[in-house]
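Enquirer: below are the sequence and a predicted model; questions follow.
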Amino acid sequence: MQQFLDFLQKNQQLILSYSVKVLVALVILYLGRWLSKSLTHMLEKALIHRKVDKAVVSFLSGIIQAAIMVATILIALSQVGIQTASFIAILGAAGLAIALALQGSLSNFASGVLIILFRPFRAGDFVDAAGVSGVVEKIEIFQTVLKSPDNKRIIVPNSQITGSAITNYSAEKTRRVDLTVGISYDSDLKKAKELLEQILKADSRILAEPAAVIAVGALADSSVNILIRPWVNAADYWPVYWDTLEKIKLSFDQHQIVIPFPQMDLHFKKEK
């Protein structure tokens, strides 16, 4: 006992100094734990407010909380005099090895986070992305699930979506229907335009504003090409497209407006 007391008396300054370092390290651990919880809570509230998927919110929160706690532990260890350079080197090497092994998955994950945060499209939108078209069913962490118009499920890696152009056909409430119809040079151009105006006015799905455009687009080799550009609600795009083409054909046939088509002349040579 006397020896222990002598040890304490001789090393009083060292013990006091080390105790202060341990106390500071414990305070750092406490503050780091509090900071990690506060930041992850704020992040969760912000992401949930943006209607981000709960699985993604939980995953991101866990990663950020773990990163803050690892940094806090390293700072606390260095405070008490433990060299942390070797720990940092080991963590760096392990992180590099994991990143190289999972670079494809990490790329898909990062792309999924960007899609969820910036919302170039939402579930239910009809999009053209990564060379495929379909209605978005689900946006997951590593992939996006689309359903094609012919009811096929298409699973696209998120990195392919963010790495290519995205066309969102559902982003705007209205769309313009682009049609081109050719008539023969012998047909009555004014009559054809009048018939087209009547067809568009008779369709209640076609919007009054912006006004539809009917104009000559080109004097082609075998036809006068007329451009028809009505505006419709996005949901009416394809029904109006198909119905208008059918009405144009029937109306032109009824009023003798000829729609030219490619023809081939065959010449037979009789051998004598």
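Expert: On my side now, so go ahead. Please read all numbers here as calculations on a predicted model, not as lab measurements.

Enquirer: when you work out contacts or count neighbours from here on, use the C-alpha atoms and nothing else.
Expert: Fine.

Enquirer: how far away is Lys37 from Ser164?
Expert: Distance from Lys37 to Ser164, counting by C-alpha to C-alpha, to the nearest Å: 37 Å.

Enquirer: which of these two has more neighbours?
Expert: Lys37 (17 against 12; other C-alpha atoms under 10 Å).

Enquirer: show me the contacts for that one.
Expert: Gln65 (C-alpha atoms under 8 Å, 6 or more residues apart in numbering).

Enquirer: please apply the same query to Ile154.
Expert: 145-148.

Enquirer: from Phe142, how far out is it?
Expert: 14 Å.

Enquirer: and if you look at Val132?
Expert: For Val132, the distance to Phe142 - C-alpha to C-alpha - is 17 Å.

Enquirer: so for these two, which residue has more residues nearby?
Expert: For Val132 versus Phe142, the count of surrounding residues by other C-alpha under 10 Å is larger for Phe142: 19 against 15.

Enquirer: so that one sits right up against Gly104, yeah?
Expert: No. The criterion here is C-alpha atoms under 8 Å, and Phe142 misses it with Gly104 at 9.7 Å.

Enquirer: take the one below as the second:
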Amino acid sequence: MEKYAEQLQAMAVLYAPRVLLAIITLIVGFWAVNYFVKLLTKVMQRRHVDATVIPFLQSIIEVVLKVVLVISVAGMFGVETTSFVALIGGAGLAIGLALQGSLGHFASGIMLLVFRPYRVGDLVTVAGFTGEVTEIQVFNTVLKTLDNKRIIIPNGAVTSGPITNISGQGTIRVDMQFSVAGSEDIDKVIRVAREVCNASPLILSDPAADILVNSQEIGITKFDVRPWCKSEHYWDVYYYVQENIKRQFVAQDVQAPTPAMNIMMAK
């Protein structure tokens, strides 16, 4: 027992300083990595690097530096770094096989950065969700919805379906339809609708709003009203037109349609 105790004491004397140094190195190293990544992020922002790329590069650089730090600390205990790298490679292969989906999300993230179907700040519809792109991460895309929810979507789900970039062109058409009584004067209805569109500073004059007769049925005439606006003003324009056309129809005595029904009487 005394022999084992002496061996343990000798090992403690030998390795305790290394363990303590390794712990200090890890603590300081992780702090330094985080500080460096934050500093690098600020530099990229000052140099006006694309906001879409910054979070992606930030994630990759942080992971790589922390892996290098762990390998360096392992070398302090006499572990051969080449063997350690081979071990990490083998473990990475095993983990990769187990996490094929995650690797697919990573590859999809690379594709999103290369082909740029959208950027940070764009209003998009992806994977059934509509919102503003706030981050494009290594594995996920983060959206802020119109009702201020934070939606995290795996990049694989984004690239596997259609991507609608609502704000990609800078302007957007707001499509609405209104119905009036079939007896109403078409020119009067078009004039009222155009006055409403012209009164809003958010609605573009070029291209001008389209106001067209869509269809006519028994007792009903349907009009399409299609103003243009900047993408970020879509919902403001939509609700403005909906509200104010109703107000003007009432003010100018434009009659709403009356439901009609044909009754066939058998003799």
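Expert: Alright, I've got the coordinates. In this text, all values refer to a predicted model and were calculated from it rather than measured experimentally.

Enquirer: picking up where we left off before, of the contacts of Ile154 of structure 1, which is the most crowded?
Expert: Leu146 (27 neighbours).

Enquirer: what number of residues lie near the residue lying closest to that residue once chain neighbours are set aside?
Expert: Of all residues not flanking Leu146 of structure 1 in the chain, Val136 sits nearest, at 4.5 Å (C-alpha to C-alpha, 6 or more residues apart in numbering). Counted with other C-alpha under 10 Å, residues neighbouring Val136 of structure 1 total 21.

Enquirer: how about the counterpart of Val136 of structure 1 in structure 2, what does it touch?
Expert: Using TM-score structural alignment as the criterion, Val136 of structure 1 maps onto Val133 of structure 2. Residues in contact with Val133 of structure 2 (C-alpha under 8 Å, 6+ apart) are 119-124, 141-144.

Enquirer: quick revisit: which of the contacts of Ile154 of structure 1 lies closest to Lys247 of structure 1?
Expert: Each of the contacts of Ile154 of structure 1 was checked against Lys247 of structure 1 using C-alpha to C-alpha; the closest is Ser148, at 27.8 Å.

Enquirer: picking that back up, any idea what the residue nearest to Leu146 of structure 1 is structurally, helix, strand or coil?
Expert: strand (DSSP: H, G, I helix; E, B strand; the rest coil).

Enquirer: residues in contact with the counterpart of Val237 of structure 2 in structure 1?
Expert: Counting by TM-score structural alignment, Val237 of structure 2 lines up with Val240 in structure 1. Val240 of structure 1 sits next to 177, 205-206, 232 when contact means C-alpha under 8 Å, 6+ apart.

Enquirer: helices along the stretch 1-150 of structure 1, start to end?
Expert: Along the stretch 1-150 of structure 1, counting by DSSP state H, counting those that start in this stretch, helices occupy 2-10, 12-49, 54-79, 85-101, 103-118.

Enquirer: of all those helices, which one is nearest Glu172 of structure 1?
Expert: helix 103-118 (16.7 Å).

Enquirer: mean deviation of the closest one from structure 2?
Expert: For helix 103-118 of structure 1, the mean distance to aligned residues of structure 2 following superposition is 1.1 Å (mean C-alpha distance after the TM-score superposition for structure 1).

Enquirer: could you give the angle of that helix to helix 54-79?
Expert: Using axes from the mean of the first three to the mean of the last three C-alpha atoms, to 10 degrees, the inter-axis angle of helix 103-118 of structure 1 relative to helix 54-79 is 110 degrees.

Enquirer: contacts for helix 103-118 of structure 1, please.
Expert: By C-alpha under 8 Å, 6+ apart, helix 103-118 of structure 1 touches 50, 52-53, 56, 99, 121, 139-143, 157-159, 162.

Enquirer: read off where that helix ends up in structure 2.
Expert: Against structure 2, helix 103-118 of structure 1 falls on residues 100-115 (TM-score structural alignment).

Enquirer: do the same with stretch 207-218 of structure 1
Expert: Going by TM-score structural alignment: stretch 207-218 of structure 1 matches residues 204-215.

Enquirer: again, but for stretch 159-167 of structure 1
Expert: So stretch 159-167 of structure 1 sits over residues 156-164 in structure 2, by TM-score structural alignment.

Enquirer: which residues sit against the matching stretch?
Expert: 101, 104-106, 108-109, 112, 117, 124-127, 141.

Enquirer: go again with 10 Å.
Expert: 101-109, 111-112, 117-118, 123-128, 130, 139-141 (C-alpha atoms under 10 Å, 6 or more residues apart in numbering).

Enquirer: show me what counts as buried in it.
Expert: Using 16 or more other C-alpha atoms under 10 Å as the test for burial, stretch 156-164 of structure 2 gives 156-159.
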